[in-house]
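Asks: Next input, structure requested:
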Amino acid sequence: MTQKLINDGNAAVDEMLDGVMAAHGDLLQRHERAPRAIVARHGPRPGKVALVIGGGSGHEPTFLGFVGKGLADAAAIGNVFASPPPQPAVDAALATYGGAGVLFMYGNYAGDVMNFDMATELLELEGVEARTVLTTDDIASAPRDQRERRRGVAGNVFIFKAAGAAADLMMSLDEVERLARHANARTFTLGVALAPCSLPQTRRANFDIAAGEMEIGMGIHGEPGMRREALRPADAVVDEIMDAILAEMGAAKGDRVAVLVNSLGATPLMELYIMNRRVAQRLAEAGLIVHRTLVGPLCTSLEMAGASITLMHLDDELQRLLDHPCECAMYQQRRPGDADDR
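Replies: Predicted coordinates for the structure are as follows:
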């Protein structure tokens, strides 16, 4: 049994949301009829495409942490590692609908696809146009020629950010959808797991991995990766991940990238920055320009030990969207050149 600072495992998600509202009620609100629908206080407005994201709990700050002005208008929240049912997605969409349509975005998992598809059908019965863009950045989860089967993981951060900025700039539903798909096509992630997490209800490890081992490519719910082998030094792990991502990305010297070095939950910032040191070295060797780097736990798997690396291959459109300001509970982006509040 693992040790957790919770009360009742079955109440963990709702008690977490109570705490989120206590901390971030200036930015977020719960839908009056659907407490698992988290809505931005600022951002939704008439004539704007409503961006609604969502998925299971346990990946915080994904998804609810990215709700706010300039990013997502709302999020539908499921149980731990479980898709939200259709109704919270519908309620979140209707609460933020400004007459210009709704775009649902979420990782490519069967339960999410089924339930958000149902939500889309229910919205259409209400006369609301709704579309979907799935995120598929996890290069370990399917071959390159079957990208549509891949899972969405930490690359969600950049992909949601691009779509949210497009919507905040009052672009049309067609254009927001195009840019969301463009962002997804140019985002690549690969991770490594070192130790399992446990669900609040069971407090038992959701997979087994021996001391001194690692699994390259394991998914954020414990889905099998590419292979398991002896744990290697950080530089060697980063090199393997970067080799795979750079081969897929096909960037030319002088191209720009955005970087995310992400903790899966238990891996501390010290280790992430050690990894980022090598990421920066590899990108410099490849002649690529780093436009932005994020380091920290942005797409987690409860207390899983491990990390992932994401690269977004930027162009002028995507760089503009990443730089667009946003204010969310757990992620903020200032306009370039803005002074700190300190």
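Asks: make it CA atoms for all contacts and neighbour counts henceforth
Replies: Will do.
Asks: list the contacts for His31?
Replies: His31 makes contact with Ala37, Ile38, Val39, Asp91, Ala92, Ala95, according to C-alpha atoms under 8 Å, 6 or more residues apart in numbering.
Asks: Now do the second one: how many residues are near it, please.
Replies: Ile38 sits with 32 neighbouring residues when counted by other C-alpha atoms under 10 Å.
Asks: Tell me the secondary structure at it.
Replies: strand (DSSP: H, G, I helix; E, B strand; the rest coil).
Asks: Spatially nearest residue to it, not counting backbone neighbours?
Replies: Arg30 (4.8 Å; C-alpha to C-alpha, 6 or more residues apart in numbering).
Asks: unless I'm mixing things up, the one you found is touching Arg36, no?
Replies: Yes. The criterion here is C-alpha atoms under 8 Å, and Arg30 meets it with Arg36 at 6.9 Å.
Asks: And those two? Which one has more around it.
Replies: For Arg30 versus Arg36, the count of surrounding residues by other C-alpha under 10 Å is larger for Arg36: 25 against 20.
Asks: related to what we said a few turns ago, which of the contacts of His31 tops the neighbour count?
Replies: Ile38 (32 neighbours).
Asks: That one contacts Ala74, doesn't it?
Replies: Yes. Ile38 is within contact range of Ala74, at 5.4 Å (criterion: C-alpha under 8 Å).
Asks: Overlap in contacts, the two.
Replies: Leu64, Val67, Ala92.
Asks: quick one: which of those residues is nearest Lys253?
Replies: Proximity of those to Lys253 was ranked by C-alpha to C-alpha; the top entry is Val67 with 35.0 Å.
Asks: State the number of residues packed around the closest one.
Replies: Val67, neighbours per other C-alpha under 10 Å, totals 33.
Asks: let's see this one next to it:
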Amino acid sequence: MKKIINDPATVVTESLRGLEAAHSDLLRVGYDPDHVVRADAPVGGKVAVISGGGSGHEPLHGGFVGTGMLHAAVPGAVFTSPTPDGVQAAISATTGAAGALLIVKNYTGDVLNFETAAELAAAEDLDVRSVVIDDDVAVADSTFTAGRRGVGGTVLLEKLTGAASERGDGLDAVEALARKVIGQVRSIGVALTAPTVPHVGEPSFELAADEIEFGIGIHGEPGRERVKAEPADQLVERLVAAVVDDLPFADGDEVLLFTNSMGGTPLLELYLAHGIAERALAQRGIRVTRRLVGPYITSLEMQGISVTLLRMDDELTELWDAPVCTPALRWGM
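Replies: Prediction:
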């Protein structure tokens, strides 16, 4: 195993120290328990938007803390849910009378631990609500989840709810928006290679030289099927078809297309895939009105991509275009 680390036991803490050093103008980091909050937290009169999950998916979630997006993020160990005390610390550091919305990816540990923290917050008379995102169309269930997994759509959900909070929407409205987005966003991914978790020291699964895992999870969970590698045109069409057919998306829809690198895919290949996806959607009469391309929800060094579609309307377009300033996502400021 070749990685730029000192000790697997301290890799998350050391990474957080680097994040804080690089972006102290945008955020600050609390340790033991680990949590990342906006530099100006708590922001008076605004709903706190909080998310988190296992490390190894950077820039998710800490890289999205800042104006117009998350108020706080809670990192767990690599591919491991954060603890309730970390979530509770993030709530305490950011939440006032306007309340908080917790964005939770649909993994059993995440759901249980965020739910526990919300209950503790309620005991302190804080209005804290949760939504669970489950946008992965690859499988109905897995050993890591009860139902569909939360994947690429999480990035879009964090941006849109963060923008709603920034413009002053109340907790009822931010929660309703989150549920709307969850209802019309779908994702699927594919892996060419496996990630290597530092404390494990070996790839999390094996693929033959001519195999790919279609429908992979962001922790390396099994997907729909293991198939032979194929040219990009066929592979991306397979991804687009799986997402479009699930909602389903239809002729005349306007969408945001998010083409994501799982960490090890170079931009040369990612933009190639994005272009194919745009053409495949156009052939179906689906119009791409907003785009995001890059490594925004990763799986350590996994080679692979994911495709996410969100059905757009005027409200979502306005919120997507709203200014954002975080370590990983910035425009309009």
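Asks: Pipe the contacts of His31 of structure 1 into TSV and attach distance to Leu17 of structure 1 per row.
Replies: As requested, those are exported to TSV (distance: C-alpha to C-alpha, whole Å):
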residue	distance to Leu17 of structure 1
Ala37	10
Ile38	9
Val39	12
Asp91	17
Ala92	15
Ala95	18
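Asks: Nearest residue to Leu71 of structure 1 in space, please, no chain neighbours.
Replies: Gly164 (3.9 Å).
Asks: Any idea how far the host helix or strand of that neighbour is from the middle of the chain?
Replies: Per DSSP states H and E, Gly164 of structure 1 falls inside helix 156-168. In terms of C-alpha atoms, centre = their mean, to the nearest Å, the centre of helix 156-168 of structure 1 is found 10 Å from the chain centre.
Asks: quick one: that helix aligns where in structure 2?
Replies: Counting by TM-score structural alignment, helix 156-168 of structure 1 falls onto residues 154-166 of structure 2.
Asks: How about stretch 312-324 of structure 1?
Replies: The aligned range for stretch 312-324 of structure 1 is 310-322, by TM-score structural alignment.
Asks: in that stretch, what counts as buried?
Replies: Buried residues in stretch 310-322 of structure 2, counted by 16 or more other C-alpha atoms under 10 Å: Leu310, Arg311, Met312, Leu316, Thr317, Leu319, Trp320, Ala322.
Asks: So which of those residues belong to helices?
Replies: Using DSSP state H, the subset of the buried residues of stretch 310-322 of structure 2 located in helices is Leu316, Thr317, Leu319, Trp320.
Asks: what about Met114 of structure 1, which SS state?
Replies: On the basis of three-state DSSP, Met114 of structure 1 is classed as helix.
Asks: Next, count neighbours for the corresponding residue of structure 2 for it.
Replies: If you follow Met114 of structure 1 across to structure 2 using TM-score structural alignment, you land on Leu112. Counted with other C-alpha under 10 Å, residues neighbouring Leu112 of structure 2 total 16.
Asks: that older thread, which ones are touching the residue nearest to Leu71 of structure 1?
Replies: Contacts of Gly164 of structure 1 (C-alpha under 8 Å, 6+ apart): Leu51, Gly70, Leu71, Ala72.
Asks: Determine which two of those residues are furthest apart.
Replies: Between any two of the contacts of Gly164 of structure 1 (C-alpha to C-alpha), the greatest distance is 10.0 Å, for Leu51 and Gly70.
Asks: Determine the residues that are contacts of both of those two.
Replies: With C-alpha under 8 Å, 6+ apart, Leu51 of structure 1 and Gly70 have common neighbours Gly164, Ala167.
Asks: out of these two, which sits in the busier spot?
Replies: Leu51 (34 against 27).
Asks: Quick one: neighbours of Thr67 of structure 2, just the number.
Replies: Neighbours of Thr67 of structure 2 (other C-alpha under 10 Å): 23.
Asks: Provide the aligned range in structure 2 for stretch 208-218 of structure 1.
Replies: Going by TM-score structural alignment: stretch 208-218 of structure 1 matches residues 206-216.
Asks: Now do the strands in the stretch 51-200 of structure 2.
Replies: For the stretch 51-200 of structure 2, applying DSSP state E, counting those that start in this stretch gives strands covering 72-78, 100-105, 128-133, 185-191.
Asks: Onto which residues of structure 1 does the last one map?
Replies: What it means is strand 185-191 of structure 2. Strand 185-191 of structure 2 covers residues 187-193 of structure 1 once aligned (TM-score structural alignment).
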